[in-house]
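Enquirer: Have a look at this prediction, sequence included:
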Amino acid sequence: MIRAFVYDPKTKTSQSGGEELIEMWKQSDRNIIWLDIEGKADEHDNALLAEFGIHPLAIQDALRPRHPPKIERFQQFLFILLRGLDADTNGINSGTIQLSCFISPRFLITRHAKPSASANWLFDQLEKDPSLIYDGPGALAIRLSNRLARRYVEILLELEPRLDEIEEEMFKSPDDTLLAELTGYKSRLRKLTRTANYHRDVAMALRSHDEPLLADSLVHEIVDLYEQIERTQTLANMYYQICNDLTDGYLGMSSHQLNRVMQLLTIITVIFVPLTFMAGIYGMNFEYIPELGFKGGYFVLLAIMAVVAVIQVFYFRRKRWL
């Protein structure tokens, strides 16, 4: 799917539509276009990118399913590759998509294989308020990147209440499903941290280099982009540490419970050792055992066994082992 938004700076008019607007854009050197390409790559999309003068290596990087975020300056355009959240994001357990941005003085081309909530949001905002494109394609790219970064912060903040619930549940009714859930969160947070590291490098490059395609008025939005990415990194690291602490706490509680069970079983075994010893002596098959002739011997032995068991229980309780 290809959608487009064309703006004429002279007449201050704009129009949204599809691929047919490319011809309208070509009619004047003043016109600015945002071309958003969605879906799996095909020969038509590649030819369209080549028509706009996109370098073959940039096209190759944009079409790779797994490529780290990057920023690269070509002679005619600026290439920014980001990793965003897909449109079906549901909290921390969300998928990611490659979002490529090709920025030149007259066009912004975005490319993603799956629907992008960030691109959809910006396109809707642009249709409501066309003035967002007045600062040029670079401004749109920065605002798109800002929205992408904010979505990471939003899903991370949604995780905090769930971690509080897990902490409470661990003390009430520890369960292996909680451990599995925490392990899943740790894996996802590691990936988010890695993505945030790449995004931070991109934002730092935008901050530290004077880019002619980005207006001076965008300096605060670029700083905000860097801060959002840095916050994403900080939150991901913090929540990973919380998950790690909760996992250690759960394993510690499980180990403590196991130790209590083993302690109880050990005490029961210790109590029965002398009783088994006495039962074993009088259960031997010798022909002559003097005590066997004693009329009340059976009851005396039971009494001795009971006294020994009570003494042991009393001793264990006094030591706080029971």
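Expert: The structure has been received and is ready for your questions.

Enquirer: CA atoms for contacts and neighbours, from now on please.
Expert: OK.

Enquirer: Show me the strands in this structure, by range?
Expert: In the chain, strands defined by DSSP state E lie at 2-8, 13-17, 32-38, 70-73, 78-85, 96-103, 107-112, listed in chain order.

Enquirer: Centre of the chain to the first one, how far?
Expert: Its chain's average C-alpha position is 34 Å from that of strand 2-8, according to C-alpha atoms, centre = their mean, to the nearest Å.

Enquirer: Packing partners of it?
Expert: On a contact count with 3 or more C-alpha pairs under 8 Å, 6 or more residues apart in numbering; DSSP states H and E, strand 2-8 meets strand 13-17, helix 21-26, strand 32-38.

Enquirer: Could you rerun that using 6 Å?
Expert: If contacts are counted by 3 or more C-alpha pairs under 6 Å, 6 or more residues apart in numbering; DSSP states H and E, strand 2-8 sits against strand 13-17, strand 32-38.

Enquirer: Got another one to weigh against that:
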Amino acid sequence: MARNTQRWKHRKRSLRRPQTLGTAPGTLVVDPQSSAMVIRAIGYGPDGLDERILASADDARALLERWPVTWINVDGLGHAEALQQFGKVFGLHPLALEDTVNTHQRAKADDFGDVLFVTSRMVQGPPLLSEQLSLFVGANFVLSFQEDLSGDCLDPIRERIRLGRGRVRTSGPDYLLYEILDAVIDGFFPVVERFGEELDELDSGLTTRQITTRPGQIHRVRSDLLYLRRIVWPHRDMLQMLLRSSHTRVSPETMPYLADCYDHVIQLIDILEVYRETCSDLRDFYYSQLSNRTNDIMRTLTVLSTVFLPMTFVAGVYGMNFEYMPELRWRWGYPFSLVVMGGVGIAFLAFVWRKGWLERWDKPPGGPRDHDHSTTGD
């Protein structure tokens, strides 16, 4: 429970503005809760690769001069001086660095001349955890910034680079950009599928004889799905911008791959819309079942009250303290009154039973009467 609460707080923290209002554009105000910075670099080409941990941005110069493509991944955004050093080495725009530090950004693509700036969001869960991923694409490098060291979905790309699988080692930085965006978007599908399984469990809890689903559970899933929808929708606009723009950092050969990535985003949006409507239907179904159960209880209590009403009348008649009553001094008066009350109650119960007023609203069809009726046709 403590771990889930920590993740929930992290998700809320990732959507707030850490900078002070009124600061100058391009000012880097880091979040004091950010993790320590760890820099991992992979320089690669068709003939090999070089993977290492860097101490600072200046250590990347050797990789940039030697390899056709260099991928530098930075985990942690807690050092403003180190981020400014990256801006000097790679020629990054101050506004792009400011958006990198302010991790409330929606997915987007900005053209800063020689460098293409792209932001995306990675997710894990449930419980839902979101993290901003900032990407800078230059002539021979891809620079990625992540919020912390909680892990990412990019390990398959690193493994393909190490083993030389696919076309990543023979392609430029724009193809690496596609690989990263594709991995991020594909990471949404397992999260969305787990929410689908949870919706199936909630639906099963509503259709059982005893309602085990609570409205708070449905509201929590619906809230998470709305949050996912809020994250996924900007990815569609970001990919549309990449497909429509003529940025020199994205080659025509990479465009079909980005279009396939765009199709995956559309699939995610369709699934999220269906699940969101399912949550609304489950909530309406829950209250409908709750109302039906309340009606069953009130009907049963009403029938019982009506059954005892004539008994109360008989008991009231014989309970009056008049001196002259026909059965007052009769030897069998007391048993007679009990028999009258019991007979009236049994007769009324039989009448109610034949009318079907005591049957449950959710009783499964195909009872004994239906079976007998179906077998008497011959």
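Expert: Nice, thanks for sending it over. These numbers come from a predicted model, not from an experiment.

Enquirer: hang on, the earlier thing: rebuild the strands of the first structure as TSV, extending it with distance to Met204 of the first structure and mean neighbour count.
Expert: TSV is the format used below for these (distance: least, C-alpha to C-alpha, whole Å; neighbours: other C-alpha atoms under 10 Å):
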stretch	distance to Met204 of the first structure	mean neighbour count
strand 2-8	29	20
strand 13-17	33	15
strand 32-38	25	24
strand 70-73	10	16
strand 78-85	13	23
strand 96-103	17	24
strand 107-112	21	23
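
Enquirer: Let's have these in CSV, adding distance to Leu179 of the first structure.
Expert: Putting the strands of the first structure into CSV (distance: least, C-alpha to C-alpha, whole Å) gives the following:
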stretch, distance to Leu179 of the first structure
strand 2-8, 44
strand 13-17, 49
strand 32-38, 38
strand 70-73, 35
strand 78-85, 26
strand 96-103, 25
strand 107-112, 35
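
Enquirer: Can you add distance to Met238 of the first structure and give the helices and strands packed on strand 2-8 of the first structure back as TSV?
Expert: Formatted as TSV, these follow (distance: least, C-alpha to C-alpha, whole Å):
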stretch	distance to Met238 of the first structure
strand 13-17	42
strand 32-38	34
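
Enquirer: and the gap between the most far-flung residue of the second structure relative to its centre and Tyr318 of the second structure?
Expert: Among the C-alpha atoms of the second structure, the one most distant from their mean position (C-alpha atoms, centre = their mean) is that of Tyr324, at 78.4 Å. Applying C-alpha to C-alpha, to the nearest Å, the value for Tyr324 of the second structure to Tyr318 of the second structure is 12 Å.

Enquirer: Please apply the same query to Asp186 of the second structure.
Expert: When distances are taken as C-alpha to C-alpha, Asp186 of the second structure and Tyr318 of the second structure turn out to be 81 Å apart.

Enquirer: Output the longest helix belonging to the second structure.
Expert: Under DSSP state H, the helix in the second structure containing the largest number of residues is helix 255-318.

Enquirer: I would like the range of the first structure that aligns with that helix, please.
Expert: When the first structure is aligned by TM-score structural alignment, the counterpart of helix 255-318 of the second structure is residues 219-282.

Enquirer: Now find how far off-centre that stretch is within its chain.
Expert: In terms of C-alpha atoms, centre = their mean, the gap separating the centre of stretch 219-282 of the first structure from the centre of its chain is 22 Å.

Enquirer: what's the answer for stretch 79-95 of the second structure, then?
Expert: Its chain's average C-alpha position is 34 Å from that of stretch 79-95 of the second structure, according to C-alpha atoms, centre = their mean.

Enquirer: And for stretch 140-148 of the second structure, what's in contact with it?
Expert: The set of residues external to stretch 140-148 of the second structure that reach it, using C-alpha atoms under 6 Å, 6 or more residues apart in numbering, is 35, 68-77, 133-136, 173.

Enquirer: switch to 7 Å and redo it
Expert: 34-35, 68-77, 131-137, 173 (C-alpha atoms under 7 Å, 6 or more residues apart in numbering).

Enquirer: Counterpart of Asp174 of the second structure over in the first structure?
Expert: Alignment of Asp174 of the second structure against the first structure is given by TM-score structural alignment, with Gly138 as its counterpart.

Enquirer: Next up, the contacts around that match.
Expert: Taking C-alpha under 7 Å, 6+ apart as the test, what Gly138 of the first structure contacts is Ile103, Leu213, Leu214.

Enquirer: Repeat the analysis, applying 10 Å as the threshold.
Expert: Going by C-alpha atoms under 10 Å, 6 or more residues apart in numbering, Gly138 of the first structure touches 78, 101-108, 144, 211-215, 218.

Enquirer: What of Phe136 of the second structure?
Expert: For Phe136 of the second structure, the contacting residues are 71-72, 90, 92, 96-97, 109-110, 112, 115-119, 142-145, 173, 177, by C-alpha under 10 Å, 6+ apart.
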